[in-house]
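Engineer: Test case, fold it:
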Amino acid sequence: MAAPQPHIKLYTDSTPNGIKITTALEELGLKYEVEHVDISTLRQKEPWYLEINPNGRIPAIVDTFDDGEPIRVFEGGSILQYLTERYDPEHKLSFPKGSREYYECNNLLFFQHGGIGPMQGQASHFLKYAPVKIEYSVKRYVTETRRLYSVLDTQLSKSKSGYLVGDHLSIADIANLSWVIFGEYTDVDMNAFPHLKEWEARLSARPAIARGFHIPKVLGIKSDDPEGAKKYQNHHADWVIRSQQLEQEVFGKKIKSILIDRMSRDRRYLY
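Structural biologist: Next up is the predicted model:
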């Protein structure tokens, strides 16, 4: 059965979570439209975007479903599963459903989603962006990121194919690669993980993945600019704090509104 024709619009930025989708789309050879949601301007918090992803994060896609109506898909792991289940009948980035490799691929996809992503994200925040340096937090998250890298390194040391699962590239590789390329940015010495280091270099050299790195804009740490990583950090330092302040303000107003409403109802019951 032939795969349906995609009508994908991708909303994204050049971040670890964003490039996992662009690299997958490029590897699959799918046609798609890109809208750059520049998270440094907080576009992802605007009402129009919250209709697509109520969590106010990138990436997200909108596609045309079988009934002819739009369907939204957000969260990187969910998008990767959607793309392969719907548009990868040849299993370029996936495995037959129900196979041993299918479940192992899910294991390592969710390993990234629940492990490396959150832990390395926090390591990056406390190491590079936090207005107050908290040594405990830095050590906690950088150490945990290194431990998670060791899990991948061990997995690859046992692999006969050089990929995380089975005999070919999969969304498990794509998802984890999108964070591992930022390893040294978060004080991870890749020389401590030789199998992972070789895997990262080999996958990053694939033409489709290399294209995906630079959509919707040039990814500093994978550019020819020797100051790329520093520019990446400086670009993101300000908006990270502004975004946090905005979320605290909005959430605070919501909590206040809920409490006022509850107090109002309580008064009605009293009288």
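Engineer: going forward, measure contacts between C-alpha atoms and count neighbours the same way
Structural biologist: Fine.
Engineer: Please enumerate the helices of this protein.
Structural biologist: For the chain, applying DSSP state H gives helices covering 16-28, 47-50, 76-87, 100-111, 117-124, 135-157, 171-180, 194-204, 207-213, 228-270.
Engineer: any chance of these in a markdown table, with mean neighbour count and distance to Pro6 too?
Structural biologist: Shown next, in a markdown table, are the helices of the chain (neighbours: other Cα atoms under 10 Å; distance: least, Cα to Cα, whole Å):
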| stretch | mean neighbour count | distance to Pro6 |
| --- | --- | --- |
| helix 16-28 | 24 | 11 |
| helix 47-50 | 14 | 21 |
| helix 76-87 | 19 | 8 |
| helix 100-111 | 17 | 23 |
| helix 117-124 | 21 | 28 |
| helix 135-157 | 17 | 33 |
| helix 171-180 | 24 | 18 |
| helix 194-204 | 18 | 26 |
| helix 207-213 | 20 | 18 |
| helix 228-270 | 12 | 32 |
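Engineer: The structure of the following sequence is requested for comparison with the preceding one:
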Amino acid sequence: MADLSSFPITQRWPATNPDVIQLYSFPTPNGVKVSIALEELGLPYEAHKVTLADEDVKSDAFLSLNPNNKIPAIVDPDGPGGAPIGLWESGAILIYLAEKTGKLIPGDAAGKYETIQWLMFQMGGIGPMFGQLGFFHKFAGRDIEDPRPRERYVNEANRLLKVLEQRLEGREWIMGDLYTIADIAIFPWVRGLKVFYEAGDLVGLTDMPNVNRWLDAAIARPPSEKGLNIPDRNG
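Structural biologist: You can find the predicted model right below:
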């Protein structure tokens, strides 16, 4: 049985089976990337619900694993060389899981880095910009009278979606026939923009047939249907 005692987070969120990957997360667009990937890969894991409240993400236990106080994070008892490893940042975790299994990423170097390129497109563009749009469109930012911040993020979200629309022309998935961590990173954010932020019409998503076809196909995958609800926010 693996010894995870060197990870203080396991005292707050104890492992039932310390021999499997421990996932600390919440079902946000960033959080579900990892649960979906784990489901796609068929890796055994335990999901621990870490809410976005300060008492969870800013607790000493969680900060001991992720000093940036953001979900998701994992502890893999079977890390490189067989030693346990803790990881945070969803993009880093996706790369780690893909390389650990040799799945969800092309085997050739050129394809691998092209996939990571699109993963970074989400990490540096889609995630931050869609999140800001949500703030100014649906949450507290909508009370700001100055229209320029909202317009900025609407325009940038539209531009990013057009990049994705062009990439998906003639392709089933972002990397063609292969479903990868790039798809897993991006589609929850597009889904969230449409369903949670209710901003699909605002950013012209209805006029992007390639993106919508790809989004529907990604959501319909059984691992996505399951992973989108892990951890159970009501559990």
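Engineer: Quick TM-score on the pair, please.
Structural biologist: TM-score for the superposed chains, counting by TM-score structural alignment, normalised by the length of structure 2: 0.83, backed by 208 aligned residues with a Cα RMSD of 1.7 Å.
Engineer: ok, back up a step: right, and the helices of structure 1 - which one's nearest Thr186 of structure 1?
Structural biologist: Thr186 of structure 1 lies closest, by Cα to Cα, to one member of those: helix 117-124, at 5.5 Å.
Engineer: Quick one: average offset of that closest one versus structure 2, please.
Structural biologist: When structure 2 is overlaid, helix 117-124 of structure 1 sits 0.6 Å from its aligned residues on average, using mean Cα distance after the TM-score superposition for structure 1.
Engineer: just to revisit the earlier point, looking at the helices of structure 1, which is nearest to Arg57 of structure 1?
Structural biologist: Comparing the helices of structure 1 by Cα to Cα, helix 47-50 comes nearest, at 8.6 Å.
Engineer: Export the helices of structure 1 to JSON lines and append columns for distance to Ser94 of structure 1.
Structural biologist: Formatted as JSON lines, those follow (distance: least, Cα to Cα, whole Å):
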{"stretch": "helix 16-28", "distance to Ser94 of structure 1": "10"}
{"stretch": "helix 47-50", "distance to Ser94 of structure 1": "29"}
{"stretch": "helix 76-87", "distance to Ser94 of structure 1": "6"}
{"stretch": "helix 100-111", "distance to Ser94 of structure 1": "7"}
{"stretch": "helix 117-124", "distance to Ser94 of structure 1": "21"}
{"stretch": "helix 135-157", "distance to Ser94 of structure 1": "18"}
{"stretch": "helix 171-180", "distance to Ser94 of structure 1": "7"}
{"stretch": "helix 194-204", "distance to Ser94 of structure 1": "16"}
{"stretch": "helix 207-213", "distance to Ser94 of structure 1": "16"}
{"stretch": "helix 228-270", "distance to Ser94 of structure 1": "32"}
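Engineer: closest one to Ile61 of structure 1 among these?
Structural biologist: Going by Cα to Cα, the one of the helices of structure 1 nearest Ile61 of structure 1 is helix 76-87, 7.5 Å.
Engineer: how far is the closest one from where the chain is centred?
Structural biologist: With Cα atoms, centre = their mean, to the nearest Å as the basis, helix 76-87 of structure 1 stands 13 Å off its chain's centre.
Engineer: contact partners of it?
Structural biologist: The list of residues contacting helix 76-87 of structure 1 from outside it, by Cα atoms under 8 Å, 6 or more residues apart in numbering, reads 3-4, 6, 17-18, 20-21, 24, 59-61, 73, 91, 93-94, 109-110, 113, 171, 175.
Engineer: Val37 of structure 1: which of the helices of structure 1 is closest?
Structural biologist: Per Cα to Cα, nearest to Val37 of structure 1 of the helices of structure 1: helix 47-50, 9.1 Å.
Engineer: who's in contact with the closest one?
Structural biologist: Arg43, Gln44, Gly56.
Engineer: again, only this time at 6 Å
Structural biologist: Contact with helix 47-50 of structure 1 is made by Gly56, as judged by Cα atoms under 6 Å, 6 or more residues apart in numbering.
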